[in-house]
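Participant: Sequence and predicted structure below; questions after.
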Amino acid sequence: MVFTAHAAHLLTPDPAFLKFLWTGVDLFFVISGFVFAPLLLSGGFAIRAYAIRRVFRLYPLYLVSLPLYYLIAPESAEKFVYLLKHLLFLGTTSGAHEAFFFNPAYWSLPVEVEYYLLLPLLARLVAGRFWVVLGLFAIFCCLRFGIVLGATPFAVPEPNWLAILRVHLPGILIEFLVGVFVYVAHQHWLGSAQRSQALLAGLMGLVLWLALGLFFARHGDQGIGVHLWLKAYFSLLCAIGYGLMLFGLLGLMRCEDGWCRMSAFFLGNLSYGVYLFHILVLRLYAQSGLSLPGVVAFIACALSVLALAMLGHHLVEHPARTFGRRLASRYAPVRRDSR
């Protein structure tokens, strides 16, 4: 979805609705919240093993992609400083120019890292109590509104600190928590014969998503910006739409057979590489001077991105994650035999 949003200009001079697919990043936050919900609700876990797995999941392919973007980035007096800050996931701490200098898609990675760092503390705070999650959601919804109310645009030369917080965890935690709600709801209705509930939720999410997409296609960012509530919660509404659709799909598709699980793992394995490398391919195509027909250019770029993602997964991601799991297993708590 994010690739399509960034490559939409290849398909049509008026992308409109296709640009709305940038909200795929909101889906990413929801899925991340869903995946880590068991840890959040666990009351505590082995932090060292968890940290090792996270480092070897996130860093290796990122460290491969960053020098490639450095090579094709325009010359700037601040270029090397930007590189150092990106290495520490601090590239979104001063403004849009730095955040988007190498790869606009990088902006979401610091948020993910912050969630990883906060998760052990959140797990102890929540301690399995769902009402605490609801309380956190309410608090951060209010915080999000206050941040947006006082924030300058992130793209201005010197955005204020509220604009910075808006693209970090204080402004985005609520989207991760939507994924937690989906996980809890799915566990509650797991095995239920009432598939109509899942279908209804999925349809509600689809209707909400389409309504938001059509609004964006007609009014764009400016239309969102003139309405304070939409400006504050447009991304959250997108996340809720994705959460409802995710809940619906989980209820309707058991995905217990071989082909379904294999397809899901295959796509999951490629997703991070696609996210990291798609801007690289689009920029190289733009710099190449080639003038392919729009649809052909889109397909060629998409296939190139997939090829890079597959290569990155097999040569970097999979070996690094395997090593990380082995290393983390040394620090995982040993369960005693109940006998």
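Facilitator: Yep, it's here. Residues are numbered from 1 along each chain as shown.
Participant: alpha carbons only for contacts and neighbour counts from here, please
Facilitator: Noted.
Participant: how about residue 140, secondary structure?
Facilitator: The three-state assignment at residue 140 reads helix, by DSSP: H, G, I helix; E, B strand; the rest coil.
Participant: residues contacting the closest residue to it other than its chain neighbours?
Facilitator: Counting by CA to CA, 6 or more residues apart in numbering, residue 174 is the residue found nearest to residue 140 once chain neighbours are left out, at 6.3 Å. Residue 174 makes contact with 137, 140-141, 236 under the criterion CA atoms under 8 Å, 6 or more residues apart in numbering.
Participant: Nearest to residue 14 among those?
Facilitator: Taking CA to CA as the measure, residue 14 sits nearest to residue 236 out of the contacts of residue 174, at 25.7 Å.
Participant: Roughly how far does the closest one sit from residue 243?
Facilitator: Using CA to CA, to the nearest Å, one obtains 10 Å as the distance from residue 236 to residue 243.
Participant: the more surrounded of the two?
Facilitator: Each of residue 236 and residue 243 had its neighbours counted (other CA atoms under 10 Å), and the higher figure belongs to residue 243 (28 against 22).
Participant: Next one for the comparison:
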Amino acid sequence: MGQQGLIPDRIHQPVGAKPRWSQARLTGRQAPMLDSIQYLRAIAAWLVVLYHVYASLARETGTAPVFAAGAIGVDIFFVLSGFLMTMVVDRGETMDRRFLLRRWFRIAPLYYLMTLALFVIALVEPHLLYSATADPLRLLCSVLFLPGSEASGGAQPILALGWTLNYEMAFYLLVFIFVRWGGDNRLFGLMAFLVFLVLLGQVVDNPGTVLRFYTDPIVLEFAMGIFLYNTIFRRRPSRFSAGVAWLAILSGALLFALQIRSEPEAWRFLVWGVPAALIVAGGVHGFTARIGWLGRLGDWSYSTYLLHVYVIQAGVKLVLPALGLSSAPPLAVFLLTAPLIALGSFLLFRGVEMPVMRRFGRSVAR
């Protein structure tokens, strides 16, 4: 969903990948922190998977998805993006074209590949898809990471989850601009600008699709991530013990549980963003043991995020009818599709993400 929250270099990804930074180059607290971030990515990605299992069944049966709040995985990705970009700035990464190229190569190739595949499917077998259409304007908007016009289906790109990548790419561009030309208070200026965008969206009557998209309060979740890193982890890391970390995780989970049946779209950053921020704040220090399988799921989480909806759709629209079933319990659908999602994610990670970063990462570094 993803989000940098999205080779591989854990610092340069929206959703997940293996680290290229050597452990020797990390501070004592940052090395385990990056492992914890991978675990958070895995958890966030699979929360979104759970949500889409229920949502796909709801489309077919007309029943409300019980686990709609699993979409909080997207909010976790956005908070992580703000956190990680602040870590990048804190480490002194040079703000030149390579900064933007690294993010583009990390996100775009797999996204473009899957967008093109969906465009072709929408041309030849449109009944297999819920929302993707073979609309050239939507394809162009998808390639440019821009929200479409009302005529092109609103802000939804061809690959539905691409709306989150539109936010990610815009955020990376803002980080580049503010860090390169923002002076001493550059990150404070970026946070203030995000607040300004949201306030602008509240006072403008009848904003168009593009303005409505970029002034949505959800952009404040990136600011939450910036705030977390600057105020807690950069200045007061010693105060965040494992006990405090798990208290933050449990508090976030409790707040989340209290809102699990809410409809948070208007002010999602409060209803789900605050719990997500608490989970991230605790999560980056709460995992003290290495969890190999969860780390691998974190490595594959970007592929999981882009792929899972279509595996679930295939299961609901093709496999269940082939078995003579009009529907199935959500848990059964999850158990049917989860191994396929994990396998597909691994194959995309090894077959697309890693080769792209190996080939183009070296040229970008020059």
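Facilitator: Sure, I can see it. Here the structure is a predicted model, which means the values were calculated and not measured.
Participant: thinking again about what came up before, now the contacts of residue 174 of the first structure: which count as buried?
Facilitator: In terms of neighbour count (16 or more other CA atoms under 10 Å), the buried residues within these are 137, 140-141, 236.
Participant: related to what we said a few turns ago, in JSON lines, list the contacts of residue 174 of the first structure along with distance to residue 312 of the first structure.
Facilitator: Rendered in JSON lines, the data for the contacts of residue 174 of the first structure read as follows (distance: CA to CA, whole Å):
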{"residue": "137", "distance to residue 312 of the first structure": "36"}
{"residue": "140", "distance to residue 312 of the first structure": "36"}
{"residue": "141", "distance to residue 312 of the first structure": "37"}
{"residue": "236", "distance to residue 312 of the first structure": "32"}
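Participant: Now do the helix or strand that contains residue 247 of the first structure: distance to the chain's middle.
Facilitator: Element membership for residue 247 of the first structure, per DSSP states H and E: helix 228-252. Here the centre of helix 228-252 of the first structure is set off from its chain's centre by 13 Å, with CA atoms, centre = their mean, to the nearest Å.
Participant: how many neighbours does the aligned partner of residue 302 of the first structure in the second structure have?
Facilitator: Residue 302 of the first structure maps onto residue 338 in the second structure when the alignment is built from TM-score structural alignment. Using other CA under 10 Å, residue 338 of the second structure has 20 neighbouring residues.
Participant: distance of residue 338 of the second structure from residue 322 of the second structure?
Facilitator: Taking CA to CA as the measure, residue 338 of the second structure and residue 322 of the second structure are separated by 19 Å.
Participant: neighbouring contacts of the strand or helix carrying the match of residue 302 of the first structure?
Facilitator: Assessed by DSSP H and E, residue 338 of the second structure sits inside helix 330-348. Residues from elsewhere that reach helix 330-348 of the second structure, judged by CA under 8 Å, 6+ apart: 50, 53-54, 57, 297, 300-301, 303-304, 307-308, 311-312, 315-316.
Participant: Tell me the buried residues in it?
Facilitator: Along helix 330-348 of the second structure, the positions that meet the burial threshold by neighbour count (16+ other CA under 10 Å) are 330, 333-334, 336-338, 341-342, 344-346, 348.
Participant: And for stretch 279-296 of the first structure?
Facilitator: In stretch 279-296 of the first structure, counting by 16+ other CA under 10 Å, buried: 279-282, 285, 294.
Participant: okay, how far is it across it, tip to tip?
Facilitator: For stretch 279-296 of the first structure, the separation between the terminal residues is 17 Å (CA to CA).
Participant: can you check stretch 88-105 of the second structure too?
Facilitator: This stretch, stretch 88-105 of the second structure, spans 17 Å end to end (CA to CA).
Participant: neighbouring contacts of that stretch?
Facilitator: 11-13, 169, 172-173, 176, 179-180, 356-357, 360-361, 364-365.
Participant: Distance of the aligned partner of residue 71 of the first structure in the second structure relative to residue 90 of the second structure?
Facilitator: Alignment of residue 71 of the first structure against the second structure is given by TM-score structural alignment, with residue 120 as its counterpart. Look at residue 120 of the second structure and residue 90 of the second structure: by CA to CA, they are 43 Å apart.
Participant: What ranges does the stretch 51-200 of the second structure have for its helices?
Facilitator: Counting by DSSP state H, counting those that start in this stretch, one finds helices in the stretch 51-200 of the second structure at the ranges 72-90, 97-124, 136-143, 162-181, 186-203.
Participant: Mean distance between the fourth one and the first structure after superposition?
Facilitator: In the superposition with the first structure, the average deviation recorded for helix 162-181 of the second structure is 1.5 Å (mean CA distance after the TM-score superposition for the first structure).
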